[in-house]
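Asks: Predicted structure and sequence below. I'll ask about it afterward.
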Amino acid sequence: MNTRKLLVSAALAAASGTALAHPGHETASFFSGFSHPFGGLDHLLAMLAVGLYAAQRQGAARLALPAGFVLAMLAGAGLGAMGVALPAVESGIALSVLVFGLLIALAARLPLAAGLPLVAAFALFHGYAHHAEIGGAALASYAAGFALATAALHACGYLLARWMPETAAAQRLKRAAGAAIAGVGAVLLGA
């Protein structure tokens, strides 16, 4: 599959509407989990941004950041399943959109020892929110669905960034995309 088809597929999935993000509209628990990250702009932008940010990095960080996000997101869902209260979940998600956008806009290169915990901390909020929408779905299949969708969104962001040439104009475009993501994060925070 070429990059253009992958991007078109991701765009169509992202445009599928917020109704898919909420349980009760379908019976397949894997599908409801898979569709949830595509249904909210906050989740969608944060997950694409992790892929975009990872593409700016070198070496192990390119894989560690998205993988760390997915693992921490599953841990956040686990916290929700255990009944642990996580305060300010929606604010944490909105702040993740802002911070990830700023990291891209500023072309920040945090050391992996700082970037990975930052990404993981925000992923806890996303996972907790995903669990809150579980409805009657089985946790394992629901979590597998949203983990796979998240990894796919990370891959879309990564591939988009790597597809662009290493020119000054492309770098400005990536930074502008980061600024736009950060702007949406600021709006979501009510700033």
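Replies: It's in.

Asks: use CA for all of it now, contacts and neighbours both
Replies: Noted.

Asks: Tell me which helix or strand the most centrally placed residue in the chain sits in.
Replies: Of all residues in the chain, the one closest to the mean position by C-alpha atoms, centre = their mean is M47, 1.6 Å from it. Using DSSP states H and E, M47 sits in helix 41-55.

Asks: Show me what that helix is packed up against.
Replies: helix 29-39, helix 61-81, helix 89-105, helix 139-163, helix 168-189 (3 or more C-alpha pairs under 8 Å, 6 or more residues apart in numbering; DSSP states H and E).

Asks: Mind doing that once more with 10 Å?
Replies: helix 3-14, helix 29-39, helix 61-81, helix 89-105, helix 112-132, helix 139-163, helix 168-189 (3 or more C-alpha pairs under 10 Å, 6 or more residues apart in numbering; DSSP states H and E).

Asks: tell me the angle of that helix relative to helix 89-105?
Replies: 30 degrees (axes from the mean of the first three to the mean of the last three C-alpha atoms, to 10 degrees).

Asks: Alongside the first one, take a look at this:
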Amino acid sequence: MTPALRPMARSLPLALPLMLLAAAAQAHTGAGHAGGFVSGFSHPILGWDHVVAMVAVGLWGAVLGKPAIWILPVVFPLVMAFGAALGILGVPLPAVETGIALSGVVLGLAVALAVRAPLPIAAVVVGVFAIFHGHAHGTELPAAANPLAYGVGFVLGTGLLHMAGIALGLLTAKPAGRIVVRLAGGLIAVVGGAFLAGIA
């Protein structure tokens, strides 16, 4: 671990529980989001379905190591933007909420089981789930008072969650840290499963 990342890794065990204790409201009510940057920034951070999936992307990238540690957190927002465009254009996508819930389950299990998928397969898995997350936001985005500011805030909030996952994932450098990371993956899978049960 580089010296620059050590302080972030040390503070993450405190930050992650706070993120997971955020308001447990379903993030996609279909009502849209008025506002701009602050609304966009807070939306992924205050929705557990987003928190668990986006932290899991960073965690899994860290488990897989370089270059996945940086590629997966870049793939997710890029493909999410494509999914958002589909939502804005009104292109239907079935089972969006199910796909979002499954992202927590699958990505959490990938971390908990330390799945060593080849990078192209890992990127495809992350990308598929990113489409669901993006589509959900794309259908809400036109209702925002300032869609550009909302989008910028949302991307920054998403990046913060990815970085939190990466920082926590860096604990895998030590045996005890690997246990913490696997437990975090299991917790993410459980939260995703709870969302999935609520949708079914």
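Replies: Right, received. Where do you want to start? Bear in mind the structure is a predicted one, so any value in this text is a computation, not a measurement.

Asks: Could you tell me the TM-score of the two chains?
Replies: Superposed pair, TM-score by TM-score structural alignment, normalised by the length of the first structure: 0.86. Supporting alignment: 186 aligned residues with a C-alpha RMSD of 2.3 Å.

Asks: For G51 of the first structure, which of the helices and strands packed on helix 41-55 of the first structure is the nearest?
Replies: Closest to G51 of the first structure of these is helix 139-163 (C-alpha to C-alpha; 4.1 Å).

Asks: Can you tell me what G193 of the second structure aligns to in the first structure?
Replies: Matched to the first structure by TM-score structural alignment, G193 of the second structure sits across from A186.

Asks: can you count the residues close to the closest residue to its match other than its chain neighbours?
Replies: Leaving aside its chain neighbours, A186 of the first structure sits nearest to L98 (5.9 Å; criterion: C-alpha to C-alpha, 6 or more residues apart in numbering). The number of residues packed near L98 of the first structure is 27, by other C-alpha atoms under 10 Å.

Asks: And L98 of the first structure? What does it align with in the second structure?
Replies: By TM-score structural alignment, L98 of the first structure lines up with V105.

Asks: Please report the distance of G193 of the second structure from R178 of the second structure.
Replies: In this view, G193 of the second structure and R178 of the second structure are 22 Å apart by C-alpha to C-alpha, to the nearest Å.

Asks: how close does the equivalent of R57 of the first structure over in the second structure sit to V190 of the second structure?
Replies: Per TM-score structural alignment, the equivalent position to R57 of the first structure in the second structure is L64. According to C-alpha to C-alpha, L64 of the second structure stands 21 Å off from V190 of the second structure.

Asks: of those two, who's got more company?
Replies: Higher neighbour count among L64 of the second structure and V190: L64, with 21 against 17, using other C-alpha under 10 Å.

Asks: Now the more buried one. Nearest residue, chain neighbours left out?
Replies: R116 (6.2 Å).

Asks: quick one: secondary structure of that neighbour?
Replies: coil (DSSP: H, G, I helix; E, B strand; the rest coil).

Asks: residue contacts, it?
Replies: W60, V63, L64, G65, A110, A122 (C-alpha atoms under 10 Å, 6 or more residues apart in numbering).
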